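# Provide a 3D model corresponding to the input given below.
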Amino acid sequence: MPDALTKTKKTVAIVGAGPVGLAAAAHVMERGMEPVVLEAGPEVGHAIRQWSHVHMFSPWQYNIDKAAERLLVAGGWNSPPLDEYPTGGAIVSQYLEPLASRTPLRDRIRTSTRVTAIARAGYDKMKSNGRAFEPFTVRYRNDKGVGTLKADAVIDASGTWFSPNPAGADGLPAIGEEEMAARIVYGMPDVLGAARGRYAGKTVAVLGAGHSAVGTLIDLVRLKEEAPATEVIWLLRGDKPEKAFGGGASDQLAARGALGVAFAALVADGKIRVESGFKVSHIGPEGTRMRVATGDGSCCRSVLVDELVVATGFRPDLGFLREVRLALDPAVEAPPALAPLIDPNLHSCGTVRPHGARELGQPEPGFYIAGMKSYGRAPTFLMLTGYEQVRSIVAEIAGDRDAAAKVELVLPETGVCSGPAPSVPAGAVAAGCCGGPAPDQASGCGVADVTADGKKGCGCS
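Below you'll find the model as predicted:
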């Protein structure tokens, strides 16, 4: 039976019980409305648990939502040191789990509940007259079967972790990729921990040029120190490896700058075999191993490996939103007003300004995509930006348009991007730079940052 639609209090359905989803629920509750959080996984923070070993680039101060913090403090919670850098596991155990179990949110979260479709009650996508006055129908499946929730508004904060991009350079799975799935991992496996036995002593290729690929490659080199038979190959589609080295000392996040500096040193020392201009087209078995090829599969180049890590980013799952009227950028798959701010073809992560309900609104009134999913296929996202998104969205749902329009978030000048950080001393950033101190306005995500004396900074090869 469908849940009864609350008449005296707005019901807001929130898809996803990650940091942004639970922050949205906290803001909804503070506004006197009723949140219902639907989480596909068995526990809150299900996606983060998949990368629990990874350190954030940003310290705790950038990873705690204000409304969530107020709920936690009221329940006797003690904040972790704000200048420490948490792992994904710490985010879950020290923040999300207390938020979900020790605050009034505990009665508003439904785990193991996968949303399968969202629509307007009694209206298919084609029908317009009176549409905006009807509640949403949120169809879900759990261990009891299929259920329906009625809601006045919906915030989709389901993320993108479980929709990774494939290895194929054209956005499609490489030929043979699906058949070789047992030897392929997407994202950032715990090569020094839980997955150590899978990679130690093996030839491992990592495809990608972002922070996840770089972090995995660094960890594989460290694994090689313990298991010398391990061979590390970096496959990147572009022809300029130095683009992955980042901004070094000009990055206001020391951990992110250190990542690029450490990686550049490993490449320079020949500890990582680099295969640039490698656009994967075919993957297939060869004896007991796997051949990964670029070209038409019969010529050009290929590498013979035991394992492949695909770290080529993620894309949003839009399948369950088929009956919702959406407007998305054709390339980034983000809301059109947000897309130009985050398109990696146009910007560095330092140029993304705070944004909220105005940029994230959809043609379907009362429906919003927030968090990492709002960035579509764009690669960089700050958790604190997600918190500002839902603060603004919830204010608009509550009818407080002044608060919805107000920007309440101030970011560091070079921007902040969440992601993996290796255990590299912050001092390594300055020591590894090849151009000297950076100017005040350097971009934290620049490839070859210009330093004060006109030379290239830590982005140089």
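# from here on, just use CA atoms for contacts and neighbour counts.
Fine.
# quick one, strands of the stretch 151-300 of the chain?
All strands of the stretch 151-300 of the chain, identified by DSSP state E, counting those that start in this stretch, fall at 153-156, 184-186, 203-207, 231-235, 273-275, 280-286, 289-294.
# give me the distance between the nearest residue to K373 once chain neighbours are set aside and A370.
Sequence neighbours aside, G159 is the residue nearest to K373 in space, at 4.6 Å (criterion: Cα to Cα, 6 or more residues apart in numbering). In this view, G159 and A370 are 8 Å apart by Cα to Cα, to the nearest Å.
# who has more neighbours out of those two?
Neighbour count, other Cα atoms under 10 Å: between G159 and A370, A370 has more, with 31 against 26.
# now do the contacts for that one.
Residues in contact with A370 (Cα atoms under 8 Å, 6 or more residues apart in numbering) are 20, 155-157, 360, 386, 389-390.
# can you tell me the SS state at the residue most central in space within the chain?
Taking Cα atoms, centre = their mean as the criterion, M372 is the residue nearest the geometric centre of the chain, at 5.2 Å. At M372 the chain is in helix, as set by DSSP: H, G, I helix; E, B strand; the rest coil.
# correct me, but it touches F162?
No. Here M372 lies out of contact with F162, judged by Cα atoms under 8 Å, at a distance of 11.9 Å.
# all helices for the stretch 51-200 of the chain, in order.
For the stretch 51-200 of the chain, helices defined by DSSP state H, counting those that start in this stretch occupy the ranges 66-74, 88-91, 97-101, 196-199.
# I would like the residues contacting the second one, please.
Going back to what we said before, that points to helix 88-91. Applying Cα under 8 Å, 6+ apart, the external contacts of helix 88-91 come out as 48-49, 51-56.
# and this one, so I can compare the two:
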Amino acid sequence: MSTPTADHLPVVVIGAGPIGLAAAAHLVDRGIEPLVLETGPSAATAVRDWSHVRLFSTWAELVDPAAEKLLAPTGWVRPDAGTYPTGGDWAERYLQPLADALGDRVRYGTTVTGVARAGRDRIVDSGRDEQPFTVHVTRTGGHEERITARAVLDASGTWSVPSPIGADGLPALGEKSAAERISYRVPDLKDPAVRARYAGRRTAVVGSGASAFTALASLADLAKSEEDGTHAVWILRRGIGAGTYGGGEADELPARGALGLRAKATVEAGHASAATGFRTEAVERDTDGRLVLVAEDGRRLDPVDEIIVLTGFRPDLSFLSEIRLGLDERLQAPTALAPLIDPNVHSCGTVYPHGVNELSHPERDVYLVGMKSYGRAPTFLAMTGYEQVRSVAASLAGDQEAAERVELTLPETGVCGGAGVFDDPDAAQSSEGGGCCAPPATLQISTGTPAPSGGGC
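Have a look, this model is predicted:
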């Protein structure tokens, strides 16, 4: 097997989120120099976008061991292991301190626009594996640079590419023209401007995962306050059955199970009404300018004022167009990983332990890690990503035995595991996914409650 000709070059890590920073910590622990490239002005830019929501994993499950080792000399104090942080807590109390400990190995305001083999486009075979990578970036202010790297770990996640409302995976007719009334994020109702947007109004919530549960619970809290007329219309592409609300009391992530029960209570209390088997084809406007959702079967819902679309996320592969990736045709995940994370079969807790072997591509020394590696599958947990980058770092260090010694035990839900958990088999193929877990930034609980009632990774 050929070896890299430039071991002195850094390993470029794309994204200074939880998994990217953990990757850097593992590389440092292995004596390999990382260079983390982050588009935003600080660490965990995507996490900060959902700083108002609480994860359904405890601090014990959210701190990477190699990262903690790197933080120890700085005087960092680990938060109470049994408590549930918000996204803001995670960013400020762990992720930013970790980035600070990495120092100038983290470069902010740097957007990756392309990755390629030096002097080789994706067609050329000759000498390909012997060439380092060139990472094309644009810095804040528009300055372009080229960075040479021995390997590339893409931990950029999927947060920037939410899935549309259209049931066929493409934007519904009229979706783009109604963009000012459509949100693809769980609203922060503590923000007065956001609260005013939904208070006293009728809002459609499209989606069937933890993010939708969060939005429904938050809107119910708003309806129970002083805001008369606040009502949610829950749009589901399948019917309501035993597994609709998640694992409930059987869920080994108690906060996640509690979130589903809150969503169920919201519907039963009349704060939300459900439209089932509704596959959106168009978004139209009535004579008053309100929005009307139209299904593929011709059904038209009563007008709503706002729409919250929570149908999952998908990876941005555009800047990897000159890299030879081996991706599953459905999930857009690495070919060997896809069967292990397929939401038609698996939940977060039934994902088989995996590492460098399942993450490898035809292009040597390129890895999609973290949520990016899961493509469109919503079954990701932070612990999974930490184990991924531990394995990849070991492999890059030449310790194949450690790289293949993947050990991971994940919480399992009582209803999501195994085939046949969907009321409508076709719904399992939709862009909503069907697993109990979603990207870290979308595994959320309602805000304003001191005890966890659901949450993230």
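# nearest to A249 of structure 1, of the helices of the stretch 51-200 of structure 1?
A249 of structure 1 lies closest, by Cα to Cα, to one member of these: helix 88-91, at 24.7 Å.
# what's the neighbour count on the residue mapped onto G21 of structure 1 from structure 2?
The alignment partner of G21 of structure 1 in structure 2, by TM-score structural alignment, is G20. By the criterion of other Cα under 10 Å, G20 of structure 2 has 30 neighbours.
# now G20 of structure 2, nearest residue through space, not along the chain?
Leaving aside its chain neighbours, G20 of structure 2 sits nearest to A155 (5.1 Å; criterion: Cα to Cα, 6+ apart).
# correct me, but the one you found touches I14?
Yes. Using Cα under 8 Å, A155 of structure 2 is in contact with I14, at 5.3 Å.
# now do the shared contacts for the two.
Common neighbours of A155 of structure 2 and I14, counting by Cα under 8 Å, 6+ apart, are G20.
# ok so, going back, out of the contacts of helix 88-91 of structure 1, which comes closest to G171 of structure 1?
W51 (23.6 Å).
# nearest residue to the closest one other than its sequence neighbours?
G88 (6.1 Å).
# what's the closest of the helices of the stretch 51-200 of structure 1 to F133 of structure 1?
helix 66-74 (29.0 Å).
# returning to that earlier point: what's the closest of the helices of the stretch 51-200 of structure 1 to G376 of structure 1?
Closest approach to G376 of structure 1 among the helices of the stretch 51-200 of structure 1 (Cα to Cα): helix 88-91, 21.4 Å.
# so where is the closest one in structure 2?
Alignment of helix 88-91 of structure 1 against structure 2: residues 87-90, by TM-score structural alignment.
# so how far is the matching stretch off the chain centroid?
15 Å (Cα atoms, centre = their mean, to the nearest Å).
# cool, and stretch 209-227 of structure 2?
Distance of stretch 209-227 of structure 2 from the chain centroid (Cα atoms, centre = their mean) equals 21 Å.
# likewise stretch 194-206 of structure 1?
Relative to the centre of its chain, stretch 194-206 of structure 1 is centred 24 Å away, using Cα atoms, centre = their mean.
# do stretch 9-28 of structure 2 as well
How far stretch 9-28 of structure 2 lies from its chain's middle: 17 Å, per Cα atoms, centre = their mean.
# check contacts around T160 of structure 1.
Contact analysis of T160 of structure 1 by Cα under 8 Å, 6+ apart lists 314-317, 372-373.
# skipping adjacent residues, who's closest to it in space?
The shortest distance from T160 of structure 1 to any non-neighbouring residue, by Cα to Cα, 6+ apart, is to P316 (5.1 Å).
# surely that neighbour touches D156?
No. Here P316 of structure 1 lies out of contact with D156, judged by Cα under 8 Å, at a distance of 10.8 Å.
# mean distance between the match of helix 88-91 of structure 1 and structure 1 after superposition?
Compared with structure 1 after the fit, stretch 87-90 of structure 2 shows a mean deviation of 0.4 Å (mean Cα distance after the TM-score superposition for structure 1).
# now that stretch: buried residues?
By 16 or more other Cα atoms under 10 Å, the buried positions in stretch 87-90 of structure 2 come out as 87-90.
# among the residues you listed, which one sits closest to G289 of structure 2?
Closest approach to G289 of structure 2 among those (Cα to Cα): G87, at 35.2 Å.
# circling back: make sure the match of G21 of structure 1 is indeed in a helix.
Yes. Residue state for G20 of structure 2 (three-state DSSP) corresponds to a helix.
# wait, it sits on V36?
Yes. With contacts defined as Cα under 8 Å, G20 of structure 2 counts as touching V36 at a distance of 7.3 Å.
# could you tell me which residues touch both of these two?
13-14.
# how about the contacts made by the aligned partner of V305 of structure 1 in structure 2?
Aligned against structure 2 by TM-score structural alignment, V305 of structure 1 finds its counterpart in V304. For V304 of structure 2, the contact set (Cα under 8 Å, 6+ apart) comprises 201-204, 290-292.
# and the two most separated of these?
Of all pairs drawn from the contacts of V304 of structure 2, the greatest distance, 14.1 Å, lies between R201 and V292 (Cα to Cα).
# which SS state does T39 of structure 2 fall under?
Taken by three-state DSSP, the conformation at T39 of structure 2 corresponds to coil.
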